[in-house]
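Asker: Okay, predicted coordinates and the sequence, questions at the end:
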Amino acid sequence: MAVIFRSVTPEYLLALATEFYVQSHDFNGLPVRALEMEPDDLRVLLRPLVEAGSLYVNYGDRHPNPHILAFEPESREQQLEKLATNDLASACLYPTIGHLESVVDRDTYRGRPYSLELALGYPALGYHFFDLSILESYRNDPRYYYSFDISGRISIHDEHFGQSTMPERDQVLLESFGLALQKDDGWGVVVFRRYLSSLSPEHQQIWKAKQEDDREKFVPHPDYWRSSILGDWHEKLSLFRAFLEEMEQINALAQHIGRPPLFRNVYSENWPNDFGYLIRPTGRELANFAGVLDKMLSDNINRDFFQNEVPYEDERTDRHNRIVVTQRGTIRILDEWIKAKVRCENPELIEHAIKTLKDVRKKRNPNAHTIRPDEYNVALFKEQVKLMRDAYRALVTLRQILQLHPAARDYVVPDVLENQEVWEI
């Protein structure tokens, strides 16, 4: 509904914008069009408020939605320059932090630190960094849907939403969070303020306890920033996404050359929870990750692909002259099939791929025959990345092997995979 003015002061305009901001559902700005004032008259009222640092005019020129305060306001000089020249038709008015600090009742937001930040005028797309361990309880709770790559999401599985199986305080949605890179080792989590504010009071406090105070230590992953803030496509694939897409290409190539799929399952639409960045740099976490990776690789190889072109079994005679038959492992079958069928100019690539499959298997259960204390070591972050990088390159090699088949000459691999446009972390 339009607000019609015959005579209004700057102070009244500030009070109106403040009331609108605090009472709106998402801390929205007061649309100028609702005021039904002549632009020149409005500029006269706005100028002293902008000069005093009490009001900010958002024109939607820095972020496409002027109804949210996405970013920190520009300098006062820039604001005054825009006020003199910019079109006010689609602009929105926002009280500033300096003004809101004096009028907002903090008790209204008790237990909701991130909602309070928005109420005080901090930008919706401002962000905080967190220790990765904050994600652990969500990842390990099957009542949550959890995904984490360069970007992630947390929500309640449908069967638990609104049910007594889960307290209302825990029925939370975190619409988006992203990978944050440390400037030395490892990584963290970055979340925009607007998403944090939607958490329940209990979960806002849990996240607050894991907030990293040293903002200079982290930087948002470039592709998370690019897609979330700029609205652009990702520049490259993550190692995890590239790995899964290579699996799909391998199976598609197998079908193209008239064979059963090499992998019994692909996981592009249903990522295992542990298939992602380590949440804690511990030996147990790394072993769990390697276990999932091994199940996706060696345990997932389909023997039918090889069409009995190499033996699947070994026979030997025991000391009682009885014939004992043992099944060959899938890694060995794959290795012997490649050696029998493929002539490659770079055999070291094949050797590296097979060695990687064996290394993944070794790492999946390093404590199988002994009891050892768990290890916490930030170097394990880099060890996981190396393991994942090797696993991805092993799949690239397998895909390139299938591309050598005469029937695959007309098969086109997507450029992003063919050019290996993949982040190294």
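Answerer: Okay, I see it. Numbering: from 1, shown residues only.

Asker: only C-alpha atoms for contact and neighbour calcs from this point on.
Answerer: Will do.

Asker: can you give me the strands in the chain?
Answerer: Using DSSP state E, the strands of the chain run over 30-31, 55-58, 92-95, 127-130, 144-148, 151-156, 174-182, 187-192, 218-220, 313-317, 323-327.

Asker: Show me what counts as buried in the fifth one.
Answerer: Within strand 144-148, the residues that qualify as buried are 144-148, counting by 16 or more other C-alpha atoms under 10 Å.

Asker: then this one, side by side with the first:
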Amino acid sequence: MKEEILKIITDYYLNSGDFNGFPLYNFDKNYTDLICQLIDEDKVEVLSSAFVINPHIKALKLNIDKEDQKREVINNGDSVVLYPTEKYLKELNINSEKPFTKMLLDGQEQLKILFFDIEILETYFQDPRYKVFWHDYRGSIVVSDEFYGEDLESEYIKDFGLGYHKEKLYEERVVGVFLGDLAELSLNAQLKWKVNYLENQQDYLINEGFYKNLILGEWVDEVSIYDAILDEMIVINKMCENMGIPHLFNKTYKPHTFEKPEDYRIMFLPTLKNYYSFILALEKIIIHNINYKTFTTTAKYIKPVERKDDKGNLKHSLNMMSEWLKQNIRTNEDIDELIINPLKSIRKIRQVPAHEIYSNQYDKLLYKKQNEMIIETYKAIRSIRLFFANYPGNKEIEIPEYLITGEKIRIY
């Protein structure tokens, strides 16, 4: 009878479709003693609402003491669910062509995070049949609406997270995905991910925000520096309204959402092509987005500047901004060094792919260059907001607390 009980629990796990545990209440008789023996023999393990929120899936490896497991069975506690152990399942040597489904068949936990070469994401970003939604430290992959229903191997990843090498950290980015999501992919899709599977899994860790949010269910109050720039731009435009001048930025974007310009994000693959695409996006959002009418408008306490120089040529927006800021703001700071030069460097780098033929290169140092560029850009935009805050009435404008303190702004 003990073997029959073990078979019932095992068959239920393997054939449930979602690798669910067998509820204790499904037995029509009391098999407490036999189940406890199976627990002692490392063939059955117990989850219950006393241990986890949802005992019907084996989400995480918990290593619950056997005596505690048996106590739940004896007391017939709420939501007691039985599973074949990983040790027992491996002894069965169940075959499957799908590598990640095989891991669940062997009893591994559904929320186990597996790490892959980040290059796997480029295959989706470069393929218009897919949409990759990215937000700070996590994202998802879906099939584009116009291709939905076609034979795309059911490639849907509900959640993937940014990971790092434990020693190299930001020098080596990887992608982490839940085993449960990978196991639902088709054979071809699983094999594609398997090619990018990192052998030394123990050398990598997932981003703290991803772990807190999706594993622990905690609220993550840190903000990406990319979103911080967009928030600063919104505040600056509100200040312009109070100052009686046109918005400094012709367009603002929605921070903290997936609705952000393409390539305005961290690079997943450190290539020159991706770096220049990022620079182009940054130039469009900041430089090309500057409204020269802000500088030519007369308002209370504000002196405008001329649109043309002495020779009758139109001035560039950044030159106008430099002249306008120096004319209207009294400060010991070097405005060009603080604001103008970092923004001009964006335009300077952008000139390379715009006017030269270049060879694409793979270079992990580009991660560092991108981080340095976004930091300097943020400092410049933040400085504008700080200068504008001194205008009468602008201190009354609501500013997100994290922008004021700067404590929760992160570079992922």
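Answerer: Alright, I've got the coordinates. The structure displayed is predicted, hence computed values, not measured ones.

Asker: on that earlier part again, which one of the strands of the first structure lies closest to Tyr376 of the first structure?
Answerer: Of all the strands of the first structure, strand 187-192 sits nearest to Tyr376 of the first structure, with 14.9 Å by C-alpha to C-alpha.

Asker: which residues in the second structure does the closest one match up with?
Answerer: Aligned by TM-score structural alignment, strand 187-192 of the first structure falls on residues 173-178 of the second structure.

Asker: Run the chain-centre distance for that stretch.
Answerer: Mean C-alpha position of stretch 173-178 of the second structure versus that of the full chain (C-alpha atoms, centre = their mean, to the nearest Å) differs by 10 Å.

Asker: Check the mean deviation of it from the first structure.
Answerer: In the superposition against the first structure, stretch 173-178 of the second structure averages 0.9 Å from its aligned positions (mean C-alpha distance after the TM-score superposition for the first structure).

Asker: Against which helices or strands is the lengthiest helix in the second structure packed?
Answerer: Scanning the second structure for the helix with the most residues, using DSSP state H, yields helix 365-388. Contacts defined by 3 or more C-alpha pairs under 8 Å, 6 or more residues apart in numbering; DSSP states H and E place helix 365-388 of the second structure against strand 169-178, helix 225-243, helix 272-285, helix 341-355.

Asker: Tell me, how many residues neighbour Tyr88 of the second structure?
Answerer: 17 (other C-alpha atoms under 10 Å).

Asker: list the contacts for it?
Answerer: 42-43 (C-alpha atoms under 8 Å, 6 or more residues apart in numbering).

Asker: The same query, at a cut-off of 10 Å, please.
Answerer: Tyr88 of the second structure makes contact with 6, 10, 41-44, 106-107, according to C-alpha atoms under 10 Å, 6 or more residues apart in numbering.

Asker: coming back round to it: in the first structure, which residues correspond to the longest helix of the second structure?
Answerer: Helix 365-388 of the second structure maps onto residues 379-402 of the first structure, going by TM-score structural alignment.

Asker: Show me what counts as buried in the matching stretch.
Answerer: Buried-residue list, stretch 379-402 of the first structure, by 16+ other C-alpha under 10 Å: 380-381, 384-385, 387-399, 401-402.

Asker: Excluding sequence neighbours, find me the nearest residue to Leu45 of the first structure.
Answerer: Once flanking residues are discounted, Leu45 of the first structure sits nearest to Pro10: 5.0 Å by C-alpha to C-alpha, 6 or more residues apart in numbering.

Asker: Val44 of the second structure versus the corresponding residue of the second structure for that neighbour, what's the distance?
Answerer: Under the alignment (TM-score structural alignment), Pro10 of the first structure pairs with Lys2 of the second structure. Lys2 of the second structure sits 11 Å away from Val44 of the second structure, going by C-alpha to C-alpha, to the nearest Å.

Asker: any common contacting residues for the two?
Answerer: Shared contacts of Lys2 of the second structure and Val44, defined by C-alpha under 10 Å, 6+ apart, are found at 35, 37-38.
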